[in-house]
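what would the 3D arrangement of this be:
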Amino acid sequence: MANPYRSKQGLSARPVGNSDEIQLRIDPVHSDLDEEISGLHRQVTELKNVAQEIETEARVQNDLVSDLVNILLDFSSFINPLPDGRIW
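Below is the predicted model:
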């Protein structure tokens, strides 16, 4: 019976109970381990860079929203509300 988790490259992902875990089976006969490890290292590095970019962008956008809220609060203190309580 053929192994249902074997891929052409010699790596296979197997289902696990915890979604944070990944299991890899490496078949040294059908693949070069050094190439596989280098490829995985590159992918991890790329994912770390993407995560850092997302964190930086989120921080910039949060700062922008905070600045806009402060501007609106400052502006609203100078406005006299309409008779029905509306500002605009």
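
rest of the way, CA atoms for contacts and neighbours
Noted.

strands of this structure, start to end?
11-14, 23-26 (DSSP state E).

ok, and what's touching the last one?
The list of residues contacting strand 23-26 from outside it, by C-alpha atoms under 8 Å, 6 or more residues apart in numbering, reads 6, 10-16, 33.

ok, those vs residue 72, which is closest?
Checking the contacts of strand 23-26 against residue 72 with C-alpha to C-alpha, the nearest one is residue 16 at 49.8 Å.

neighbours around that closest one, how many?
For residue 16, the neighbour count with other C-alpha atoms under 10 Å is 10.

to check against the first, give me the structure of this:
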Amino acid sequence: MANPIYGSGPLRSREGLISRPAASSDEIQLRIDPMHTDLEEEISGIHNKKKFRALEMKGVGQEIETEAKFQNGIISQLACNISMISK
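The predicted structure follows:
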């Protein structure tokens, strides 16, 4: 039942916004008390964390690519050496 003080939305409560259980690992859960927190500041903080994580993941991806190229080079050299030895 709708409470005029807290609103009628499914995510409203006395404590502020509450999230529903996440359906998958791609979703995040967020709880913000609008009475004690600046909503825009919270959103900005989450956005900045997301950008930082994306940069971290890009760096990890580049490291993996570099390592894969290095290992591929070693394997190619070994294959070449083995073919020369077996001739």
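
please indicate which of the contacts of strand 23-26 of structure 1 are buried?
Listed as buried from the contacts of strand 23-26 of structure 1 are 6, 10-12; burial here means 16 or more other C-alpha atoms under 10 Å.

distance to residue 77 of structure 1 added to those, as TSV?
Converted to TSV, those look like this (distance: C-alpha to C-alpha, whole Å):
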residue	distance to residue 77 of structure 1
6	67
10	66
11	63
12	62
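
residue in structure 2 matching residue 43 of structure 1?
The alignment partner of residue 43 of structure 1 in structure 2, by TM-score structural alignment, is residue 49.

what's near enough to touch residue 67 of structure 2?
By C-alpha under 8 Å, 6+ apart, the contact list for residue 67 of structure 2 is empty.

which position in structure 1 pairs with it?
In structure 1, residue 67 of structure 2 lines up with residue 61, judged by TM-score structural alignment.

over to residue 38 of structure 2?
By TM-score structural alignment, residue 38 of structure 2 lines up with residue 32.

likewise for residue 80 of structure 2?
With TM-score structural alignment defining the correspondence, residue 80 of structure 2 maps onto residue 74 in structure 1.

what of residue 25 of structure 2?
Under the alignment (TM-score structural alignment), residue 25 of structure 2 pairs with residue 19 in structure 1.

look up how far residue 51 of structure 1 lies from that match.
Using C-alpha to C-alpha, to the nearest Å, residue 19 of structure 1 is found at 19 Å from residue 51 of structure 1.

more neighbours, the two?
More crowded of residue 19 of structure 1 and residue 51, by other C-alpha under 10 Å: residue 51, with 12 against 7.
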